[in-house]
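A.B. asks: my questions are about this predicted structure, shown below with the sequence.
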Amino acid sequence: MPRTILITGAAGGIGRAMVDAALAAGHAVAALDRDAAALAALPAHGLLHPVLADLATEQGCAEGMAAALARFGRVDAVVNNAGIGVSSLRPDAETRLPGIEELDAATWDRFFAINVRAPMLLLRAALPMMRAAGWGRVVNNTTSFRTMLRVLPYGATKSALEAASAVWAAELAGSGITVNVLIPGGPTDTPFIGADSGWSREAMLKPAIMGPPLAWLLSEEAAGFTGQRIIAARWTGDPAAPGVARPIGWPELGADAVWLQGGR
């Protein structure tokens, strides 16, 4: 059944691959991005609605959702792909990582606004529609655990989104709304990684790998599949294949906590 999919960071790189996959599956797509030129370069398609939105602001998130609703009347799925990375600080930041002295409050706040707050605001806006329909999909692009533990402030924001995804999946269990994480699995050949990273573009993963697992997560076949993170580079079409999926976050560390007797 065709659905309406809201995809952020949709005008290039991984987002563009996600848009292509959703359209190919027959869905309508509200493509949110802050790059007007890149949005204008998206191919014309009757089911595609480009939306200029600055997700760094609460108003931008609200306006982006409002534009999607004005065009399609509802949103069935939210794909939180938009993000800001350390290459935005300087072109070589992927390999010469930013230190704490380099990260002022404004930088920290901007990273968290785009990478963590925007996904929360968009889900919060879409949730009443999903609950009323008894159907919804939330797909969040976080990052590898290696990056979370090495790269600030990007890794910290993605750790936060990973944790939020686990909480949302548990909160919405049994509602018909699934929450999953989809990551490439490694450095991906997009402008998100600066030209001075020193990494071989040829050796990087390609954005198109995100398309097939996203199409599956948006499908009826994925009903009941929730609270999982899929590594797109290992996707074979079978989410149960070894190494493809695992629970969101670090549930195995939950036993480390000492709770009050009788507490949850």
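C.D. replies: Happy to help now that I have it.
A.B. asks: going by C-alpha atoms from here, please, whenever you check contacts or count neighbours.
C.D. replies: OK.
A.B. asks: mind listing what residue 1 touches?
C.D. replies: Residues near residue 1 by Cα atoms under 8 Å, 6 or more residues apart in numbering: residue 220.
A.B. asks: ok but residue 246 is inside a strand, no?
C.D. replies: Yes: Residue 246 forms part of a strand when assessed by DSSP: H, G, I helix; E, B strand; the rest coil.
A.B. asks: quick one, what contacts it?
C.D. replies: By Cα under 8 Å, 6+ apart, the contact set of residue 246 is 228, 229, 230.
A.B. asks: hmm, residue 184 and the second one touching each other?
C.D. replies: Yep, that's residue 229 we're talking about. No: in this structure residue 229 lies outside contact range of residue 184 using Cα atoms under 8 Å: 10.5 Å.
A.B. asks: could you list the residues in contact with the longest helix that the chain contains?
C.D. replies: With DSSP state H setting the assignment, residue counts place helix 154-171 as the longest helix in the chain. Under the criterion Cα under 8 Å, 6+ apart, residues 84-86, 111-112, 115-116, 140, 142-143, 147-149, 178-181, 226-227, 248-249 lie in contact with helix 154-171.
A.B. asks: and that helix, what's buried?
C.D. replies: Of the residues in helix 154-171, 154-162, 164-169 count as buried by neighbour count, 16 or more other Cα atoms under 10 Å.
A.B. asks: run a quick neighbour tally on residue 202.
C.D. replies: 9 (other Cα atoms under 10 Å).
A.B. asks: where do the helices sit along the protein?
C.D. replies: With helices called from DSSP H, the chain shows them at 13-24, 36-40, 58-72, 105-112, 118-133, 145-148, 154-171, 211-217.
A.B. asks: list the buried residues in the first one.
C.D. replies: Buried residues in helix 13-24, defined by neighbour count with 16+ other Cα under 10 Å: 13, 14, 15, 16, 17, 18, 19, 20, 21, 22, 23.
A.B. asks: here comes the other one, which I'd like you to weigh against the first:
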Amino acid sequence: MGHLDDRTAVVTGGSTGIGLATAVRLADEGAHVFVTGRRETELEAAVKTIGTDRATGVAGDIAQAANLDRLYDAVRARGKGLDVLVANAAVAEFMTLEQTTQDHFDQTFAVNVRGTLFTVQKALPLLNDGASVILTGSTSADRGMAAFGAYAASKAAVRSFARTWSTELKDRGIRVNVVSPGMIETPGGTAVNGGEEAMPAVRAAAASFVVAGRMGEPEEVAAAMAFLASPEAGYVVGANVYVDGGANQV
């Protein structure tokens, strides 16, 4: 018996990396998981990885309202409401203040902030009382790293959303929390860091300042997501759970 038997979950940005690992873990706990992604080939592969009897793929971009409507139409058709929502989809591109363009800013906030807000807002009619909403944040929201300006600000907004929404949804027993990953080895992170050839240097850098002495794995973030999704986290509300190997903690 899993913690989420017969529950319904949504994981946005669930085709690869942290989102995929989270979807697999929630399915392992017994949930039927609706997974979104912008690239249909990757989404189809993700559904096969999770299990075609345990997952439903809905292609789309969370920055597009019609795509969110199509996602929630699919959830509604299952007829069991929604118990777990992991708003994980995000984009990451890095520019200094001097380099920042309107397109960079608009794209970052369209997905990471506006997309997250409407992912949750449009789910409200489906969310069952006592549901768990989990937002993917980032340790960069707490740090002043060069070229992370727009991205870090977008993740700071996500952290703020969790506080406000926790208050607004408390009468329905809906818990809203954030999971903030640190340096996690994912396909997206590899691409942003310059590809596979750059990863030995990235891993060495992580070893030098991460207390755990290494980069994290997507499954380690998924474990935190699964805890917050479960009834065992019933007294955890409005929290920001860091999965960063201690990098931002000591």
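C.D. replies: Yep, that arrived. Nothing here was measured: the structure is a model prediction, and the numbers come from that model.
A.B. asks: that older thread, which among the helices of the first structure is found nearest to residue 30 of the first structure?
C.D. replies: When these are compared by Cα to Cα, helix 58-72 sits nearest residue 30 of the first structure, at 5.5 Å.
A.B. asks: the closest one vs the second structure, average distance?
C.D. replies: Mean deviation of helix 58-72 of the first structure relative to the second structure after superposition (mean Cα distance after the TM-score superposition for the first structure): 2.6 Å.
A.B. asks: re the thing from before, out of the contacts of helix 154-171 of the first structure, which end up buried?
C.D. replies: Buried members of the contacts of helix 154-171 of the first structure, scored by 16+ other Cα under 10 Å, are 84-86, 111-112, 115-116, 140, 142-143, 147-148, 178-181, 226-227, 248-249.
A.B. asks: list the contacts of residue 176 of the second structure.
C.D. replies: By Cα under 8 Å, 6+ apart, the contact set of residue 176 of the second structure is 132, 133, 134, 135, 162, 163, 165, 166, 237, 238, 239.
A.B. asks: I figured residue 116 of the second structure hits residue 61, correct?
C.D. replies: No: between residue 116 of the second structure and residue 61 there is no contact under Cα under 8 Å: 11.0 Å.
A.B. asks: between these two, which one's more packed in?
C.D. replies: Ranked by neighbour count (other Cα under 10 Å), residue 116 of the second structure and residue 61 place residue 116 first, with 25 against 20.
A.B. asks: residue in the first structure paired with the more buried one?
C.D. replies: Using TM-score structural alignment, the equivalent of residue 116 of the second structure in the first structure is residue 119.
A.B. asks: my guess is its match meets residue 83, correct?
C.D. replies: No: using Cα under 8 Å, residue 119 of the first structure is not in contact with residue 83; the gap is 9.9 Å.
A.B. asks: before we move on, the earlier item: could I get the helices of the first structure as JSON lines with distance to residue 191 of the first structure?
C.D. replies: Listed next are those as JSON lines, based on distance: least, Cα to Cα, whole Å:
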{"stretch": "helix 13-24", "distance to residue 191 of the first structure": "7"}
{"stretch": "helix 36-40", "distance to residue 191 of the first structure": "12"}
{"stretch": "helix 58-72", "distance to residue 191 of the first structure": "23"}
{"stretch": "helix 105-112", "distance to residue 191 of the first structure": "17"}
{"stretch": "helix 118-133", "distance to residue 191 of the first structure": "21"}
{"stretch": "helix 145-148", "distance to residue 191 of the first structure": "18"}
{"stretch": "helix 154-171", "distance to residue 191 of the first structure": "16"}
{"stretch": "helix 211-217", "distance to residue 191 of the first structure": "18"}
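A.B. asks: can you check which of these gets nearest to residue 188 of the first structure?
C.D. replies: Across the helices of the first structure, residue 188 of the first structure has its closest neighbour in helix 13-24 (8.3 Å, Cα to Cα).
A.B. asks: that closest one vs the second structure, average distance?
C.D. replies: Averaged out, helix 13-24 of the first structure is 0.5 Å away (mean Cα distance after the TM-score superposition for the first structure).
A.B. asks: return the distance of that helix from the chain's centre.
C.D. replies: In terms of Cα atoms, centre = their mean, to the nearest Å, the gap separating the centre of helix 13-24 of the first structure from the centre of its chain is 12 Å.
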